[in-house]
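1. this is a predicted model, with the sequence first.
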Amino acid sequence: MEEGFLFKDVFNPNLVARMGQRINAVSSEFDEDSFYKDIVPKLPPLSLSERSNLIFETLFTYLPDEYNKAINILLSSFDPLSKTCEMTGFEGFYFMPIAKYVSTYGLEEKDFELSMKALIEITKRFTSEDAIRPFIRKYPKQTFEYLYKWTADENVNVRRLVSEETRPRLPWSSVLREFIDDPKPVLNLLDELKQDTELYVRRSVANNLNDIAKDHPQLVLKALKRWKTINDKGTQWIISHASRTLLKQGLPEALDLLGYPSDVKISVDNLILNKEECKMGEEIEFSFNLVSKASKEQNLMIDFVVHYMKANGKTAPKVFKLSKKKLPAEGKLSLKKKLSFKAITTRKYYQGLHEIEIQVNGKRYSKLEFKLKK
C-alpha cells in the first residue's frame, strides 16, 4: 500500500479505467473514454461512498436504458472468481458501485430474478449485504425463498451473505426495523447455518444473534439452549460468541449455559483505586481480590462496570470484559486493570463523578467512585 493512501482511494483512476475497458470488451458501444473523463476529474474531493455513487450514476448514463441489457453487460464483464474464502484487500470494492446500481435500478418486480442473479455474482467476488436489503423490504417473501436456498450454496460468501444481510443492525447499513420488531424469520434462517463448516459463516451467524439479543434476549437464549445439545464444535463456538450481550446483561440462564453458575460463592475484597482523581487523557488503575467461599473449584467470568458521567449530569453503566478464571476451592485471585480516558472517536467523556464496579458471573459487587477532571 502506498504511503498516504486513504480508504477512499480504492476508487481511483486505474479502477475507473479498468472498469471501462472490461465493459467495452463485452459491449463495444460502451464509450470507455467518455466514461473515464466524466468520473476521474471529480474524484479528489469526494468520500468513499460519494465516489462509489458517482461511478454507479455514470454507469447508468453510458449503459443501455433497459435494465436487463445493462446488467447482462455488467455480468459479462466480471473477472473470474477468487479462490479465497474471506474477502481480503481492497480489490473487491470494484463491485461496490455495481451492487449499488442493482439495488437502485433493479427494484422493479419484473427485474427481481435478474437482480438476485446479479447480487449473487457480486457476492462471490465482493459482497451484496447492503445492496440486497431494499429487496428484503420490498419483496420479503420472494427474497427469503432465495435466502433459504442460499444457505446450502457451495460458495462460502453466498452462505455468509444469508446471515450478514439479515443482521438487524448491520454496520454501515440501514436498520432492518422489521427484524428488530420480529426476529423469528431471521432465527429460522440462522438455524440452517448453525453447523456451517466455515468460521467465516459461523462468525456472521454469531454476530447476527448477538444483534438480536439486544432486543430479544429470551428468544436468542431459547435458540442457544437448543443448539447446546448439538455435538458440533463449530456450533458450540457460535453459542459462546453469540452470548456476548447476554453475558454482559448478566442473564443467569446465559451464564449457566456457558458453565458460569449464577450462584457463585465468592467475595470481592480490597477494591482499590490508585488515585481519587483522574484527568482527561490519563489512566486510572484499580485492583481487587476474589476470595472463594466454596468447597469446590468455580468457573468465573469477571467483568467490570464503568458508570460514565453523561452530558445530562447522570451516569450510565458500560460493562467491559476482564477475565475468565478458575477459582480453586477456598482460594484467592488478585486482579488489576487500567482504565484509559484518552480521547477516542467512539466515546465522549464528561467531567464529574464516575464509578467502577466489579461484576462476577452476572452479579455486581464492590463499587468505588472517582472524579474525572479536565
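-> On my side now, so go ahead. As the structure is a prediction and not an experimental result, all values here were calculated from the model.

2. please count neighbours and contacts with C-alpha atoms only from this point.
-> Fine.

3. thought residue 73 was touching residue 24?
-> No: under the contact definition of CA atoms under 8 Å, residue 73 does not touch residue 24, with a separation of 9.2 Å.

4. who touches the helix or strand in which residue 39 is found?
-> Here residue 39 sits within helix 32-39, counting by DSSP states H and E. Counting contacts by CA atoms under 8 Å, 6 or more residues apart in numbering, the residues outside helix 32-39 that touch it are 13, 16-17, 20-21, 23-24, 54-55, 58-59, 62.

5. structure two is appended below for comparative analysis:
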Amino acid sequence: MADALKEFYNAAVVAGIAQRVSAAHPAFPADHFRKHVMAVLPPLSLMQRARAIADALRQHLPQDYPAALEILLNSLAGDDHTGGIDGMGGFRHLPLLNFVGAYGLDHPGLSLNALREMTKHFSAEFDIRYFIERHYDLTMTTVRGWTDDPHWAVRRLCSEGLRPRLPWGLRLKRFIADPRPVLEVIESLRADAHDSVRRSVANNLNDIAKDNPDAVITTTRRWQAEDRDGTADAVRHGLRSLVKKGDRRALALLGFDHRAPVTALDFAIAKARYRVGDRLSFHIGLRHDGKKPAKLSVDYAIHWRNARGGLQAKVFKLAKPMLGPGETVTLEKTHSLKPITTRRYYAGEHKVEILVNGQSVAEGTFRLLL
C-alpha cells in the first residue's frame, strides 16, 4: 500500500506540475526540472517525494522568494479540482504548499496569505504548522480571523492545521500541553455549515482527548447542553477514542450507561487457528437484563501479540443496538488478517474481547500462524 501511494508522484504528475509552472512563468526550465525530480524520487516515500519536488521548484524558480511564490500561485489559475481533501488527486498541489512551509518562514505575512489561497486547492494543514512553531502570535491571530472566511476550505484549515497530533504532520507539542487555544478556535466552527469543517472539529477533539480528556469532556458537555444545530456529530465523533477506552463520562454524554446489566449468552471464535491473510470470524449473543430499554455501544478489542511477546489491544466498533428488558441480540463479525502497512503480525496466541458500554463481557483466544 505504501508503495502504491508514493507512486502517485510519477512522471505524468511531475510533468503536469512543470507544465502549469511553465504556463505561469515561460522561463521555467521544465525539462531540467523534470529530469532532476525523476532522478531523486525512486527511493522516497509519498511525503518525501512531495518535499523533493518542492526543493526542485526552489532550485529552478527565481531565487527571490516573493517572485517565486507569485509564480506558483499563478500556476493554480484555472485548476478544476479546488478544495480537494478526499482521494489522491489534490496531492499534486502538495509540493507547492511544501514550498511555502519550507522556504517562506522569513516572509510570514506573505506566506500565510499564500496558504490561504492554496488551501482552496489542497489542504495547507501540514505546512501551516511550521508557522505556528516559528510565528505563533501572528499565525494564531491570522487563523482566528479566517474562522469566518467565505470559503469552507479556509475555515477547515483553522481546525485541521491546529490538530495537536495530525497524522503525517508536525506534532504541535504546545497544544498537547495546553489545548485551550485550539478549543477557542474550533468553538466558532463546531456548527459550521460545511460537513468537512465539522468533521475536522471532531477529529481535532479526538486528538485533544488523547492527552487532555478532561478538557474535551468539559467542552463537549457544554456543547451538548447548548444543543446548537450541527454540534451533535462533532460531539459524537470527537469522543470516539474516549468511548473506545471505556471513559464513563464520554459514554454517558452519548447516552450509554456503563451500569446497564448485560449478559453474554454465547461467544465463539470460529476457528482456533488462523494464518495471516485469513479472515477472523466470531459471534456474540447479548441479553439485556435491566428493567428499562438500554442503548448499547458494543466494541471488540483484538489483543495483538507484539515483538516483546506481550499483548497490545486495538479496539474496533461492532454495533450500537437498543435493547428492551429481556431482549437479546446476536452479532457476527469478520476481521481481515491481511498484511497492512500499519501492523506487523507476530505468531502466537491472540485474544478477542467484547466490550459493552466500556465493560468487558466476554473474551476468547485464537492462535495466529505466520
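-> Arrived safely, thanks for sending. The structure displayed is predicted, hence computed values, not measured ones.

6. need the TM-score between these chains.
-> The pair, once superposed, lands on a TM-score of 0.89 when counted by TM-score structural alignment, normalised by the length of the second structure; 368 aligned residues with a CA RMSD of 2.6 Å.

7. hmm, back to that, in the helix holding residue 39 of the first structure, what counts as buried?
-> Buried residues in helix 32-39 of the first structure, counting neighbours by 16 or more other CA atoms under 10 Å, are found at 32, 35-36, 39.

8. matching residues in the first structure for stretch 165-179 of the second structure?
-> Residue correspondence for stretch 165-179 of the second structure in the first structure, counting by TM-score structural alignment: residues 169-183.

9. check the separation of the first and last residues in that stretch.
-> Taking CA to CA, to the nearest Å as the measure, stretch 169-183 of the first structure stretches 12 Å from start to finish.

10. name the nearest of the buried residues of helix 32-39 of the first structure relative to residue 184 of the first structure.
-> Residue 184 of the first structure lies nearest to residue 39 out of these, by CA to CA, at 43.9 Å.

11. before we move on, the earlier item: just how off-centre is the match of stretch 165-179 of the second structure within its chain?
-> Taking CA atoms, centre = their mean, to the nearest Å, the mean C-alpha location of stretch 169-183 of the first structure is offset from the chain mean by 12 Å.

12. what's the burial count for the residue mapped onto residue 334 of the second structure from the first structure?
-> If you follow residue 334 of the second structure across to the first structure using TM-score structural alignment, you land on residue 338. Residues lying near residue 338 of the first structure (other CA atoms under 10 Å) number 12.

13. how many residues are close by the residue nearest to residue 40 of the first structure when sequence neighbours are not counted?
-> Closest residue to residue 40 of the first structure apart from its sequence neighbours, by CA to CA, 6 or more residues apart in numbering: residue 13 at 5.7 Å. Neighbouring residues of residue 13 of the first structure were enumerated by other CA under 10 Å; the total is 16.

14. residue 13 of the first structure and residue 6 of the first structure: what is the separation?
-> Applying CA to CA to residue 13 of the first structure and residue 6 of the first structure gives a distance of 14 Å.

15. same question for residue 20 of the first structure.
-> Plainly put, residue 20 of the first structure is 23 Å away from residue 6 of the first structure if you go by CA to CA.

16. now residue 341 of the first structure
-> Look at residue 341 of the first structure and residue 6 of the first structure: by CA to CA, they are 28 Å apart.

17. residue 154 of the second structure and residue 107 of the second structure, how far apart?
-> 20 Å.

18. looking at these two, which is more packed in?
-> Neighbours were counted for residue 154 of the second structure and for residue 107 using other CA under 10 Å; residue 154 has more, 25 against 12.

19. OK, contacts around the equivalent of the more buried one over in the first structure?
-> Residue correspondence, TM-score structural alignment: residue 154 of the second structure in this structure matches residue 158 in the first structure. With contact taken as CA under 8 Å, 6+ apart, residue 158 of the first structure is in contact with 120, 123-124, 150-151.

20. ok, now residue 203 of the second structure?
-> 163, 237-238.

21. got it, and residue 89 of the second structure?
-> Contact criterion CA under 8 Å, 6+ apart gives residue 81 as the residues in contact with residue 89 of the second structure.

22. could you pull out the strands for the stretch 151-300 of the first structure?
-> With DSSP state E, counting those that start in this stretch as the criterion, the stretch 151-300 of the first structure has strands at 266-273, 277-279, 283-292, 298-309.

23. winner for burial among those strands?
-> Stretch with highest mean neighbour count among the strands of the stretch 151-300 of the first structure: strand 298-309 (a mean of 21; mean count of other CA atoms under 10 Å).

24. mean shift of that strand relative to the second structure?
-> Following superposition, strand 298-309 of the first structure is found to deviate from the second structure by 1.5 Å on average (mean CA distance after the TM-score superposition for the first structure).

25. please report the distance of residue 319 of the first structure from residue 204 of the first structure.
-> Summarising the geometry, the distance separating residue 319 of the first structure from residue 204 of the first structure, computed by CA to CA, is 23 Å.

26. how about residue 172 of the first structure?
-> 15 Å.

27. out of these two, which sits in the more crowded spot?
-> residue 204 (23 against 7).

28. matching residue 194 of the second structure against the first structure, which residue comes up?
-> Match for residue 194 of the second structure (TM-score structural alignment): residue 198.

29. also residue 294 of the second structure?
-> In the first structure, the residue equivalent to residue 294 of the second structure is residue 298, according to TM-score structural alignment.

30. now its match: closest residue in space that isn't a chain neighbour?
-> Nearest in space to residue 298 of the first structure, with sequence neighbours left out and distances taken as CA to CA, 6+ apart, is residue 327 at 5.2 Å.

31. aligned to the one you found, what sits in the second structure?
-> In the second structure, residue 327 of the first structure lines up with residue 323, judged by TM-score structural alignment.

32. return the distance of its match relative to residue 298 of the second structure.
-> Using CA to CA, one gets 12 Å for the distance from residue 323 of the second structure to residue 298 of the second structure.

33. ditto for residue 61 of the second structure
-> In this structure, residue 61 of the second structure and residue 298 of the second structure are 56 Å apart, going by CA to CA.

34. next: residue 22 of the second structure.
-> Counting by CA to CA, the separation of residue 22 of the second structure from residue 298 of the second structure is 56 Å.
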